[in-house]
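**Student:** Quick one: sequence plus predicted model below, questions after.
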Amino acid sequence: MTSVVPSFELVAGAVESPVILHVPHSSREIPDEVRAGIVLGDAALERELDHMVDAHTAELAARAAGLSGVTPWRFVNRLSRLVVDPERFPDEREEMLAVGMGAVYTRTAHRGVLRPADTDPEPLLARYFRPYARAMSEAVAERLAAAGRVVIVDVHSYPSAALPYEMHGDGPRPAVCLGTDSFHTPAELVAAAREAFGEVGLDSPFSGTYVPLEFYGREPRVTALMVEIRRDTYMSEPGGAADAGLGRLASALATLVDAVSR
């Protein structure tokens, strides 16, 4: 029987809020028809999800939204990144294609086989990737019309020890890494994040941030910042329960939301 799982959810915030908390990698859900194309056994797949899921980040964003003075909007991926990764380029521009982790992954975190290398990505791109990208673009356009500007805060986490798939895993691994973009990340947005989270690093081990292609490099009123939180600061690795650190980080994220909402 085919499972029916919503691909994504836009959770409404305050009408006047310019902020979208984007949570792309928090889910473990894989529809049955997609699971059929993955070669890992059940136990191996669960281990892969333990390593690759940004566990508890949807809860983190929800808690932060509840603590914020002006409730931000939340765009949450309800499917695993092993279905499609909505933050990858779907073509040869994607650096992660070199390790089998473009928009449709063919390799695992430890560079094993996830799907056959000759898997046709088009059905997954058509069914999941493009509708997600279109919906996120529409959400940004709506916030731009309503608030006159948009601040996308991309909420991620990453392991305390580098995984083999990481292409830049030999750099610093701070408690909070801020990923920036030369066009879409103004200095005042970085300063607000520093104030909210305390000691942070920039663009290591992960860099860049997510902006829908319709606006990328074109619309300066759309600003963006990636917040990558090292997992040992709020949970048991890999794939374990959250601890008290999650509440502290939710408060910090709410502080950032309030600062950029003003």
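**Tutor:** Happy to help now that I have it.

**Student:** alpha carbons only for contacts and neighbour counts from here, please
**Tutor:** Fine.

**Student:** And Thr223, how far from Arg28?
**Tutor:** 29 Å (CA to CA, to the nearest Å).

**Student:** how about Arg78, what does it touch?
**Tutor:** Applying CA atoms under 8 Å, 6 or more residues apart in numbering to Arg78 gives the contacts 5-9, 26-27, 29.

**Student:** let's bring in a second model and compare:
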Amino acid sequence: MESRLAPESETTSDAIPAPFVLVPPRIAGVPLVVASPHSGHAYPQDFLALSRLDRTVLRRSEDFCVDELLAGAPGVGAHMIHATFPRIYCDVNRDSDELDPTMFTESLPPDRTRLTPRVRAGLGVIPRISASGTPIYRTRLPLREAAERLARLWTPYHAALSALIDSQVAAHGACVLVDCHSMPSTGLRAYDMPDFVLGDAWGTSCAPAITEAAETCLRSYGFRTNRNAPYAGGYITRHYGRPATGRHALQVEISRALYMDENGLTPNTGFGDIRTVMTALFRTLAGIATDLPRMPGAGAA
């Protein structure tokens, strides 16, 4: 995996590389999939030309280096997947029909118009605003731009993630998806922001034992945790978390202050410690995953 712990070079090109990276387990596999959908940092030149914002401002929407925080997951037997493209370009934690009609030169087809609160806020599958709330684009986009991004990035990422989960359910009878993100340490009113937020869609996306084990593990290191507030889980958690079919999903939000300089976009001295904690969390969840009830018809683990 490419490292960004040293001073980062610009990652800009005329084309996005392969839309995701898959890292297989390094030991006998367990039914655990670890994902980072928002840590991609390959910015196409044509996107930068369309944007009124410079690259530094755009990068504040990334889950900076979260893929590297997850690097220990394959060592505990998990499959790992992370996106290579930035979320501000195409957000795979949104449904593909969460398109903002105010962004495009043409009218959206009726079946592609779903004005969810996220779309109304400018944070649809093709975001209209940056993390700071600033409009991204100089002008409206042709609708084909959205269609191309979805076909080239959104669809392959979800096809790969779905295939990973299905293969684990087929082999083990169950699968736990841990969808990992980072969150700003300040700025959300009415919340005394914790160190970690565990989102299980208010108890619907995974077995209670999974959330409880994650919370116990993190608190054993002295971290403050919340459940579901202010992040209960996005599209990925809610779409793939179907415990009745053996598919469990937990979203994990990590406070950026724990591992990075939020202004300078560089790792801080806590980075290695948080990577160690995340590996311990995955080891805990790997043990829980192997003990989950098996779905009928699964093969030998």
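**Tutor:** Looks like it came in fine. The model shown is predicted, which means the values in this text are computed figures rather than measured ones.

**Student:** Look at Thr223 and Arg28 of structure 1 and report which has more neighbours.
**Tutor:** Legend: neighbour count by other CA atoms under 10 Å for Thr223 of structure 1 and Arg28, higher for Thr223 (25 against 19).

**Student:** Average offset of the helix or strand hosting Leu48 of structure 2 relative to structure 1?
**Tutor:** Assigned by DSSP states H and E, Leu48 of structure 2 falls within helix 45-50. By mean CA distance after the TM-score superposition for structure 1, the fitted helix 45-50 of structure 2 averages 3.2 Å away from its aligned residues in structure 1.

**Student:** residues of that helix that come out buried?
**Tutor:** Neighbour-count burial for helix 45-50 of structure 2, counted by 16 or more other CA atoms under 10 Å, picks out 47-48.

**Student:** Strands - which of the contacts of Arg78 of structure 1 land there?
**Tutor:** 8-9 (DSSP state E).

**Student:** top of the contacts of Arg78 of structure 1 by neighbour count?
**Tutor:** Going by other CA under 10 Å, Ser26 tops these with 24 neighbours.

**Student:** per the alignment, that residue corresponds to what in structure 2?
**Tutor:** Aligning on TM-score structural alignment places Ser26 of structure 1 opposite Ser39 in structure 2.

**Student:** one step back: same list (the contacts of Arg78 of structure 1) but as JSON lines, adding distance to Val176 of structure 1.
**Tutor:** As requested, the contacts of Arg78 of structure 1 are exported to JSON lines (distance: CA to CA, whole Å):
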{"residue": "Val5", "distance to Val176 of structure 1": "31"}
{"residue": "Pro6", "distance to Val176 of structure 1": "30"}
{"residue": "Ser7", "distance to Val176 of structure 1": "28"}
{"residue": "Phe8", "distance to Val176 of structure 1": "26"}
{"residue": "Glu9", "distance to Val176 of structure 1": "26"}
{"residue": "Ser26", "distance to Val176 of structure 1": "17"}
{"residue": "Ser27", "distance to Val176 of structure 1": "21"}
{"residue": "Glu29", "distance to Val176 of structure 1": "26"}
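
**Student:** now, which of the contacts of Arg78 of structure 1 sits nearest Glu95 of structure 1?
**Tutor:** Ser26 (22.0 Å; CA to CA).

**Student:** What sits closest to that closest one if chain neighbours are left out?
**Tutor:** The spatially closest residue to Ser26 of structure 1, leaving aside those adjacent along the chain, is Asp54, at 4.7 Å (CA to CA, 6 or more residues apart in numbering).

**Student:** what lines up against that neighbour once you look at structure 2?
**Tutor:** By TM-score structural alignment, Asp54 of structure 1 lines up with Asp63.

**Student:** Likewise for Asp232 of structure 1?
**Tutor:** Checking TM-score structural alignment: Asp232 of structure 1 goes with Ala257.
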